[in-house]
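> how would this look folded up:
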Amino acid sequence: MQRHFTLKQFRYFLAVSEAASVAGAARMLNIAQSALTKSIQDLEDTLGAALFERSSRGMVLTQQGWRFQASARKVLSAVAEAGTVDNDRAETLSGNLVIGVTSLVAGYYLAELFARFARSHPSVQIQVVEDDPPFLEHLLINGELDLAIMVSNALGEPHALVVEELTRSQNRVWMASSHGLADRPTLSLADCAAHPLVVLEADRIEGVLRAVWSRYGLQPKVMMRTGSLEAVRSLIGVGAAITILPDFLYRPWTLDAQHIEARSLGDAVPTIDVGLVWRRGSRTREVVQEFIEIAREQARSGRMR
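Model (predicted):
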């Protein structure tokens, strides 16, 4: 059976998946909730599958929804890239870029962005420096990096740096499919505090969540702290612990998705933001500005989530 989709349906679907509610997506898109609801229902009818689990607390993607989200982002990314094609424009941009990244960003955000920039500007040489956030900030302030792509929550030198957010990722609870909490669509931090927790020490994520635990007056049962995401996945997959991590690290189409599920938090927890960071007051070269523009387009298309 031939299926017909519209770009509007893709955009509406991604807005709802990002906002985790029809009301939130309607505000973001400045359209009526009824129009958004109908668009999602029509999309699900066309696919013959439910893309969201609906509850009083909002909308959570199903496994089919996660897979469709990946496809929708590819479509909008291709459309955005096609709109920038100018066959009459000779390639004149050259020079070099020195970009800082953190380990998590290097694993989840760089490949497609760099490939897209290289296709548009093959004469530009890119050097990548991977390190921890504090050292990247030091390099930025010293002028040793043109810019960095990193988790931009709680920068150590916010007055010396400019941040442009590329994507915002909700924190959710990860657990084994067989875990006792897996039968609940939404969890509280108090629920999580009652179970062994494995903590990922990377890119200031731990610091953001530590502040949340403190604000709610809770003391989690930390079983292990590790800088290895693979170690976290392994422990969660066998049911030894749970964890709280941002959605951009969750890959439902991998083998882990057969063992690991994610649940929304009912308590207010900050998002984990990934952004472009550069030194305040620095002179923005043309090659740097062009990279920023391509990163912005990538973010608008939904491919940097």
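> C-alpha only now, for contacts and for neighbours.
Will do.
> Show which residue of this structure lies farthest from the average position.
For the chain, the residue at maximal distance from the C-alpha centroid (CA atoms, centre = their mean) is residue 88, at 34.8 Å.
> Surely it forms part of a strand?
No - going by DSSP: H, G, I helix; E, B strand; the rest coil, the assignment for residue 88 is coil, not a strand.
> The stretch 101-250 of the chain: helices as residue ranges?
If you assign secondary structure with DSSP state H, counting those that start in this stretch, the helices in the stretch 101-250 of the chain sit at 103-108, 110-120, 133-141, 189-193, 205-215, 229-237.
> Tell me the buried residues in the last one?
Right, helix 229-237. If you call a residue buried by 16 or more other CA atoms under 10 Å, then helix 229-237 has these buried ones: 232, 233, 234, 235, 236, 237.
> correct me, but residue 242 touches residue 175?
Yes - Residue 242 is in contact with residue 175 according to CA atoms under 8 Å; the separation is 4.9 Å.
> what do the two both touch?
residue 236 (CA atoms under 8 Å, 6 or more residues apart in numbering).
> Which residue ranges of this structure form strands?
When secondary structure is read from DSSP state E, the chain shows strands at 52-55, 58-61, 95-101, 124-130, 147-151, 161-169, 171-176, 186-187, 196-200, 221-226, 243-246, 260-265, 272-279.
> Another for comparison:
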Amino acid sequence: MSITLRHIRYFLATAEAGQISRAAIDVGVSQSAVTAAVKQLEAYVGAKLFERHAQGVALTLEGSRFMRHARNIAASVNEALHFEQEPARKIRGTVRVGVTYTVAGYFLPQHQVRFARNYPDVNIELREAPRASIEEDLINGRLDTAVLLTSNIENSDQLDSETLIRSRRRLWLALDHPLTHVEAVHLGDVAREPYVMLTVDEAAKTTGRYWTDTGLRPRVIFETSSVEAVRSMVANGMGVTILSDMVYRPWSLEGQRIETRVVSEPIPSMDVGLAWARKADLSRATRAYRDFMSLTFNGADHVLAT
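Here you go, the predicted model:
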């Protein structure tokens, strides 16, 4: 048996959806086709990539590791089919790129390395800052572009943006938590649990919005800017949290398992993408950076669907 791009596509869809049925809808095939592809992939790599639970599936440790490779495969295919090598070697210049905390730690590095490999004469100056400061610097011309949470952008009248990836938010909880056995988890269930609140990248502000819509409030026992602190506390059973798949890892630093569950109420995704000043005259190097990132993500579905 050989592995095809279709196997990779179905695997990524399942990992992102957390449910075979939803993944099948996303890629436009039957559930049995997705299930068969995942089983074939697991047999080929010799590891269990997903664990099944009442609400769907969750990545195993091996699955999380494989997902990084799968995303690289998808991105590399896009490059091979759409990327023009000769023009890239002729592009030179400096691009000042603003990044927020979550982007810097959980999204950008691997794509930054690939861009540098393909555009060796383009110098990227990365600057980490809060979203509000980045927006101001884009508008005032101190930054050329930014990779940030587009779902949080406020100055949309002066900035253009493109979302690259939508990361679903799910409930995180310890392996032996009672809610792991509940068929449908609601925010009302979560409201009765001690809650660990992440504050970085306006996470608390975003959390407040969807809780307010339900008339409920989380029972916050601790606030922190450290994702690893949240991960450790949840894994040890101190509390639960709702965070995006982008920052999820199935194990804490102590090696304890963290489970995820979909919450029944609609919870907005964490959207990551590019932003630039609407009136800016973008340099060739900046356009190359923007187009590279756009193609890497927004070209993937088209390429892998063929």
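> Pull up the gap between the residue farthest from the centre of structure 1 and residue 207 of structure 1, please.
For residue 88 of structure 1, the distance to residue 207 of structure 1 (CA to CA, to the nearest Å) stands at 49 Å.
> for residue 273 of structure 1, same thing?
Taken as CA to CA, the spacing of residue 273 of structure 1 relative to residue 207 of structure 1 amounts to 13 Å.
> again with residue 35 of structure 1
In this structure, residue 35 of structure 1 lies at 40 Å from residue 207 of structure 1, with CA to CA as the measure.
> so can I have CSV of the helices of the stretch 101-250 of structure 1 showing distance to residue 181 of structure 1?
Conversion of those to CSV gives the following (distance: least, CA to CA, whole Å):
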stretch, distance to residue 181 of structure 1
helix 103-108, 27
helix 110-120, 34
helix 133-141, 33
helix 189-193, 8
helix 205-215, 19
helix 229-237, 12
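> can you tell which of the strands of structure 1 is closest to residue 31 of structure 1?
strand 58-61 (17.7 Å; CA to CA).
> what packs against the closest one?
Secondary-structure packing of strand 58-61 of structure 1 (3 or more CA pairs under 8 Å, 6 or more residues apart in numbering; DSSP states H and E): helix 7-19, strand 52-55.
> Buried deepest among the ones you listed, which one?
Relative to the other members of those, helix 7-19 carries the highest mean neighbour count by mean count of other CA atoms under 10 Å, namely a mean of 19.
> and that one, how far from structure 2 on average?
With the two structures superposed, helix 7-19 of structure 1 lies on average 1.7 Å from its match in structure 2, counting by mean CA distance after the TM-score superposition for structure 1.
> Could you give the residue range in structure 2 aligned to that helix?
Structural correspondence for helix 7-19 of structure 1: residues 5-17 of structure 2, per TM-score structural alignment.
> Would you mind listing the outside residues contacting the matching stretch?
Counting by CA under 8 Å, 6+ apart, 20, 22-24, 26-27, 34, 37-38, 41, 57-59, 67, 70-71, 74, 167-168, 245, 301, 304-305 sit against stretch 5-17 of structure 2.
> before we move on, back to that, would you tell me which one of the strands of structure 1 is buried the most?
Per-stretch averages of neighbours, counted by mean count of other CA under 10 Å, single out strand 147-151 among the strands of structure 1, with a mean of 27.
> what's the spacing between that one and its chain's center?
Offset of strand 147-151 of structure 1 from its chain centre (CA atoms, centre = their mean, to the nearest Å): 13 Å.
> Show me what it is packed up against.
Identification of packing neighbours for strand 147-151 of structure 1 by 3+ CA pairs under 8 Å, 6+ apart yields strand 95-101, helix 103-108, helix 133-141, strand 272-279.
> relative to strand 161-169, how tilted is that strand?
Calculated by axes from the mean of the first three to the mean of the last three CA atoms, to 10 degrees, strand 147-151 of structure 1 forms an angle of 40 degrees with strand 161-169.
> Now do strand 147-151 of structure 1: everything it contacts.
Contacts for strand 147-151 of structure 1 (CA under 8 Å, 6+ apart): 98-102, 105, 133, 136, 140, 203-204, 272-279, 288.
> superposed on structure 2, where does that strand end up, distance-wise?
After superposition onto structure 2, the average distance of strand 147-151 of structure 1 to its aligned residues comes to 0.7 Å, using mean CA distance after the TM-score superposition for structure 1.
> if you skip the residues just before and after it, what's nearest to the equivalent of residue 223 of structure 2 over in structure 1?
Per TM-score structural alignment, the equivalent position to residue 223 of structure 2 in structure 1 is residue 225. On the basis of CA to CA, 6 or more residues apart in numbering, the spatially nearest residue to residue 225 of structure 1 that is not a chain neighbour turns out to be residue 199, at 4.7 Å.
> What residues does that neighbour make contact with?
With contacts taken as CA under 8 Å, 6+ apart, residue 199 of structure 1 has the following neighbours: 206, 222, 224, 225, 226, 232, 243, 244.
> Next: residue 126 of structure 1.
96, 97, 98, 99.
> at 10 Å instead, please
Residues counted as contacts of residue 126 of structure 1 (CA atoms under 10 Å, 6 or more residues apart in numbering) are 95, 96, 97, 98, 99, 114, 117, 118.
> For the equivalent of it over in structure 2, give its distance to residue 282 of structure 2.
With TM-score structural alignment defining the correspondence, residue 126 of structure 1 maps onto residue 124 in structure 2. Taken as CA to CA, the spacing of residue 124 of structure 2 relative to residue 282 of structure 2 amounts to 14 Å.
> and if you look at residue 194 of structure 2?
Counting by CA to CA, the gap from residue 194 of structure 2 to residue 282 of structure 2 is 48 Å.
> next one: residue 148 of structure 2
Between residue 148 of structure 2 and residue 282 of structure 2 the computed distance is 18 Å (CA to CA).
> now swap in residue 20 of structure 2 and tell me
Using CA to CA, one gets 42 Å for the distance from residue 20 of structure 2 to residue 282 of structure 2.
> Which of these two has more residues huddled nearby?
residue 20 (23 against 16; other CA atoms under 10 Å).
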